[in-house]
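J.: Fold the following, please.
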Amino acid sequence: MADALSIPTGQPAAVPRPERVRRRAAANSTTRRGDLKAATIFLLPALVGFLVFYLWPTIRGVYLSFTDYSLLVEPEWVGTENYTRMLSDRVFWHSLLVTLEYVAINIGVQTIVAIVLAVLLHRLTSSSFLRGVILLPYLVANVVVALVWYAMADYNIGMINGVLGWFGVDPVAWFGDERLAIPTIALVNVWRHLGYTALLIFAGLQAIPKQMYEAAAVDGSGEWRSFWRITLPLLRPVLAMVLVLTVIGSFQIFDTIAVTTKGGPVNATRVIYYYIYDKAFTQYEFGYAATMGVFLIVVLAGISFLQLRLLRASESDLS
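T.: This is a model prediction of the structure:
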């Protein structure tokens, strides 16, 4: 019986189960430590950049918002005086309204057209060349785009007014009219960012299983109905991300206005970023400019939070 129960010669003895578990846990721990070390090395440059160029300036800006600081002298603590001044500053509130007008036009037109363009790309063609062409305007510097459109829309020699003249339409001061300046700037930036936004949405469309469209077609669903019942609901997480990015980017509009209208005519295009720049680098009121910057951070954080919550960005109907 002893021979029958003995372990055959040449075969290793079975390791007890607790010992195997300990060895596996030790191996996993070593692997995790190695992964953490590699991840830390790769993340370190980005972390340093975040601390130096984002976190420290933000903390410094919050401090300066409670001071009277003109760059030439040391900051003088004034408490909430700058915030009280901001609440009664008519130009500030006007610039905020102008910014909201720009954001509404830019986001509304850009999002709708980008969705249509992305759906057409997804349903009709798979050409990489066409996707590259659509993205080309985004690769051009925003200042260059603004200057080119500013020249084309010139009242006297602009190509746009020249084409309108062929149809008997009088020249239009696209950048010089108080009513048209902001819509014109918004549409210029829609043209530049449209391809990038469309490609983000296009990437979301590719994640939707084709079987869902095939099943809907079998049930008699047309393109329009499939778009509303399948495409838009399943695109919700991607659209939430796109809206957050585009809203934040729209509130930061500055360079197009700086090289074209410079806040005019009659403050018609004086958006919040340009007003902050004017106070800081033209009138050297850095403390007051920092106050408006802090206010803008709070507003954007609140808007982003509401967008993510209302659109349920963390949920997906694909799961």
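J.: Only C-alpha atoms from now on, for both contacts and neighbour counts.
T.: Fine.
J.: and the helix or strand harbouring Gln110, which residues are buried?
T.: Per DSSP states H and E: Gln110 is located in helix 90-124. Within helix 90-124, the residues that qualify as buried are 92, 94-96, 98-107, 109-111, 113-115, 117-119, 121-122, counting by 16 or more other Cα atoms under 10 Å.
J.: Likewise for stretch 273-291?
T.: By 16+ other Cα under 10 Å, the buried positions in stretch 273-291 come out as 273-280, 284-291.
J.: Pick the one among those residues closest to Thr256.
T.: Tyr274 (10.2 Å; Cα to Cα).
J.: Which other helices and strands does the following helix or strand past the helix holding Gln110 contact?
T.: As assigned by DSSP H and E, the chain's next helix or strand after helix 90-124 is helix 128-139. Helices and strands touching helix 128-139, as assessed by 3 or more Cα pairs under 8 Å, 6 or more residues apart in numbering; DSSP states H and E, comprise helix 181-206.
J.: and the angle for the helix it packs on with helix 90-124?
T.: On the basis of axes from the mean of the first three to the mean of the last three Cα atoms, to 10 degrees, helix 181-206 is oriented at 40 degrees to helix 90-124.
J.: quick one: helix 181-206 to chain centroid distance?
T.: Relative to the centre of its chain, helix 181-206 is centred 11 Å away, using Cα atoms, centre = their mean, to the nearest Å.
J.: Show me what it is packed against.
T.: helix 90-124, helix 128-139, helix 142-152, helix 236-251.
J.: Compare those helices and give me the one nearest Thr197.
T.: Short answer: helix 90-124, nearest of these by Cα to Cα, at 6.1 Å.
J.: residues contacting the closest residue in space to Asn267 that isn't next to it in sequence?
T.: Closest residue in space to Asn267, ignoring its immediate chain neighbours: Ser95 at 7.8 Å, by Cα to Cα, 6 or more residues apart in numbering. The neighbours of Ser95, taking Cα atoms under 8 Å, 6 or more residues apart in numbering as the test, are 267, 269-272, 275.
J.: let's go with 10 Å and repeat that
T.: By Cα atoms under 10 Å, 6 or more residues apart in numbering, the residues touching Ser95 are 101, 263, 267-276.
J.: what about Val247, distance to Ala146?
T.: 20 Å (Cα to Cα, to the nearest Å).
J.: Revised request: answer the last question for Arg312.
T.: From Arg312 to Ala146 the distance is 35 Å (Cα to Cα).
J.: again, but for Leu235
T.: Distance from Leu235 to Ala146, by Cα to Cα: 31 Å.
J.: What is the burial count for Thr261?
T.: By other Cα atoms under 10 Å, the residues close to Thr261 number 20.
J.: if I pick it, what's in contact with it?
T.: Thr261 neighbours (Cα under 10 Å, 6+ apart): 150, 175-176, 181-182, 185, 267-270.
J.: now do Thr80
T.: 65-67, 86, 291.
J.: And this one, please, so the two structures can be compared:
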Amino acid sequence: MTFWRSSKTDLVDNQALSQLSLRAASRREGIAAWIFLAPALIFLGTFLLWPIAYLFYLSFTTGSFTLAGVHWVGGKNYLRLLLTPDFWQVITNTVYFTVATVIPSLVISLGLAVLLNRSFALRGLLRTAFFIPSITSLVAAGLGFRWLFQTEGFVNSLLNFFGIESISWLGSTVWAMPVLILLSIWKQLGFNMVVFLAGLQAIPVNRYEAAELDGANSWQQFWHITLPGLKPTLVFVTVTTAIFTLRSFEQVYVITGGGPLNSTNLLVYYIYDQAFAQFDFGYAAAAATVLLAVTLLLVYLQLQVWAKDN
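T.: Below you'll find the predicted structure:
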């Protein structure tokens, strides 16, 4: 009886020691994990979370180069946004620019991806050629487009060759924005095409083979197999293209400077102008907060679509 009790006590003690050892090991692993995560967390906190928090704080102040010059104004900067006609023109310009860039970019890049997903000579060369714009500096590309569309540029020379009068592309409130849109589509085309190619190659080939046996033509295969299979990719490309377009700055800065008559002034350039030309940091921070909110909304919608698909 005494031996049985002693054995039972030893068993309980061993279990307790085992649990303590597991807890200690788990604690050590947790500490090690935090140590390895610390550099990334410090980096994110310093260069992402803190700037966002400070931007939000600055949007409720007058803003200044020094902390001593900062004065709390509450929501006045946001009220000024609502009451400023120039801001609403900038919003209109940005929406027009975004829609007119995203839709053609998606359609053209998807069409190219479908064509270049087939086997034929020079396929690799064409893929590379279409991808080059996405790795080209926007400043360099902007200077090139500015030269192409200036009054005595190549585009007008080509029009004159066919007997068409020159167009003041960059001096016209009608034509200046299409030049920026064309540059943005050209810039995004290659990246979107590569993403669509990856999505196309993830669609099982046997689906197309079964559709052919059922007598489906190319258009029916595209509509009923390709598009549904590309839905997650399509959402990703749409959101990334929209975010890239909303962040457009270099092409405006290099080509038009927001003109003529504010017709190409986009939101990021407007924020830059208010902050570093007008030195109205609080107002610029409020406008930047609006841009951040729109970007986060787009990301949220993308995650919701992905979650629904999964």
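J.: Do you know the score for how well these two fit?
T.: Superposed pair, TM-score by TM-score structural alignment, normalised by the length of the second structure: 0.85. Supporting alignment: 286 aligned residues with a Cα RMSD of 2.4 Å.
J.: can you state the direction angle for the helix holding Gln110 of the first structure and helix 128-139?
T.: Relative orientation of helix 90-124 of the first structure with respect to helix 128-139: 170 degrees, computed using the same axes, to 10 degrees.
J.: compared with the second structure, how much does helix 90-124 of the first structure deviate?
T.: Helix 90-124 of the first structure: mean distance to aligned residues in the second structure after superposition is 0.7 Å, counting by mean Cα distance after the TM-score superposition for the first structure.
J.: Give the aligned equivalent of Tyr213 of the first structure in the second structure.
T.: Matched by TM-score structural alignment, Tyr213 of the first structure corresponds to Tyr208 in the second structure.
J.: And the helix or strand in which Tyr283 of the second structure is found, what's buried?
T.: Assessed by DSSP H and E, Tyr283 of the second structure sits inside helix 281-309. Residues of helix 281-309 of the second structure classed as buried by neighbour count (16+ other Cα under 10 Å): 281-291, 295, 298, 302.
J.: show me what contacts the residue mapped onto Thr92 of the second structure from the first structure?
T.: In the first structure, Thr92 of the second structure lines up with Leu97, judged by TM-score structural alignment. Applying Cα under 10 Å, 6+ apart, we find Leu97 of the first structure in contact with 91, 103, 270-272.
J.: what does Ala176 of the second structure align to in the first structure?
T.: Match for Ala176 of the second structure (TM-score structural alignment): Ala181.
J.: hmm, back to that, pretty sure the match of Tyr213 of the first structure sits in a helix.
T.: Yes: judged by DSSP: H, G, I helix; E, B strand; the rest coil, Tyr208 of the second structure forms part of a helix.
J.: That one - how many residues pack around it?
T.: Neighbour count for Tyr208 of the second structure, taken as other Cα under 10 Å: 19.
J.: Please look at it and Gly229 and confirm they touch.
T.: No: applying Cα atoms under 10 Å as the test, Tyr208 of the second structure and Gly229 come out as separate, 11.5 Å apart.
J.: tell me, what's touching these two both at once?
T.: With Cα under 10 Å, 6+ apart, Tyr208 of the second structure and Gly229 have common neighbours Phe222.
J.: on that earlier part again, relative to the whole chain's centre, how far out is the helix holding Tyr283 of the second structure?
T.: Worked out by Cα atoms, centre = their mean, helix 281-309 of the second structure lies 10 Å from the chain centre.
J.: SS state for the counterpart of Thr260 of the first structure in the second structure?
T.: By TM-score structural alignment, Thr260 of the first structure lines up with Ile255 in the second structure. What three-state DSSP gives for Ile255 of the second structure is helix.
J.: which residues touch Ile255 of the second structure?
T.: For Ile255 of the second structure, the contact set (Cα under 10 Å, 6+ apart) comprises 139, 141-147, 149-150, 170, 176, 179-180, 264.
J.: how close does the closest residue to Tyr213 of the first structure other than its chain neighbours sit to Leu308 of the first structure?
T.: Spatial nearest neighbour of Tyr213 of the first structure, excluding adjacent residues (Cα to Cα, 6+ apart): Ser226 at 7.0 Å. Taking Cα to Cα as the measure, Ser226 of the first structure falls 25 Å from Leu308 of the first structure.
J.: Ala186 of the first structure now?
T.: 24 Å.
J.: just to revisit the earlier point, take the contacts of Thr261 of the first structure and lay them out in JSON lines including distance to Ala2 of the first structure.
T.: Below are the contacts of Thr261 of the first structure laid out as JSON lines (distance: Cα to Cα, whole Å):
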{"residue": "Tyr150", "distance to Ala2 of the first structure": "98"}
{"residue": "Phe175", "distance to Ala2 of the first structure": "100"}
{"residue": "Gly176", "distance to Ala2 of the first structure": "104"}
{"residue": "Ala181", "distance to Ala2 of the first structure": "99"}
{"residue": "Ile182", "distance to Ala2 of the first structure": "95"}
{"residue": "Ile185", "distance to Ala2 of the first structure": "93"}
{"residue": "Asn267", "distance to Ala2 of the first structure": "101"}
{"residue": "Ala268", "distance to Ala2 of the first structure": "100"}
{"residue": "Thr269", "distance to Ala2 of the first structure": "97"}
{"residue": "Arg270", "distance to Ala2 of the first structure": "96"}
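J.: What about those, which one has the most neighbours?
T.: When neighbours are counted by other Cα under 10 Å, Thr269 leads the contacts of Thr261 of the first structure with 31 neighbours.
J.: hang on, isn't it packed against Ala181?
T.: Yes: with contact defined as Cα under 10 Å, Thr269 of the first structure reaches Ala181; the gap is 6.8 Å.
J.: Are there residues contacting both of these two? Which ones?
T.: Each of 102, 175, 257, 260-261, 263 lies in contact with both Thr269 of the first structure and Ala181 under the rule Cα under 10 Å, 6+ apart.
J.: Most widely separated two among the residues you listed?
T.: Tyr102 and Thr260 (15.2 Å).
J.: just to revisit the earlier point, the helix holding Gln110 of the first structure to helix 236-251, inter-axis angle?
T.: Relative orientation of helix 90-124 of the first structure versus helix 236-251 (the same axes, to 10 degrees): 140 degrees.
J.: The second structure: which residue goes with Val52 of the first structure?
T.: Per TM-score structural alignment, Val52 of the first structure is aligned with Thr46.
J.: Compute the number of surrounding residues for its match.
T.: Thr46 of the second structure, neighbours per other Cα under 10 Å, totals 12.
J.: for it, what are its contacts?
T.: Thr46 of the second structure neighbours (Cα under 10 Å, 6+ apart): 40, 52.
J.: Make sure it is indeed in a helix.
T.: Yes: applying three-state DSSP, one finds Thr46 of the second structure inside a helix.
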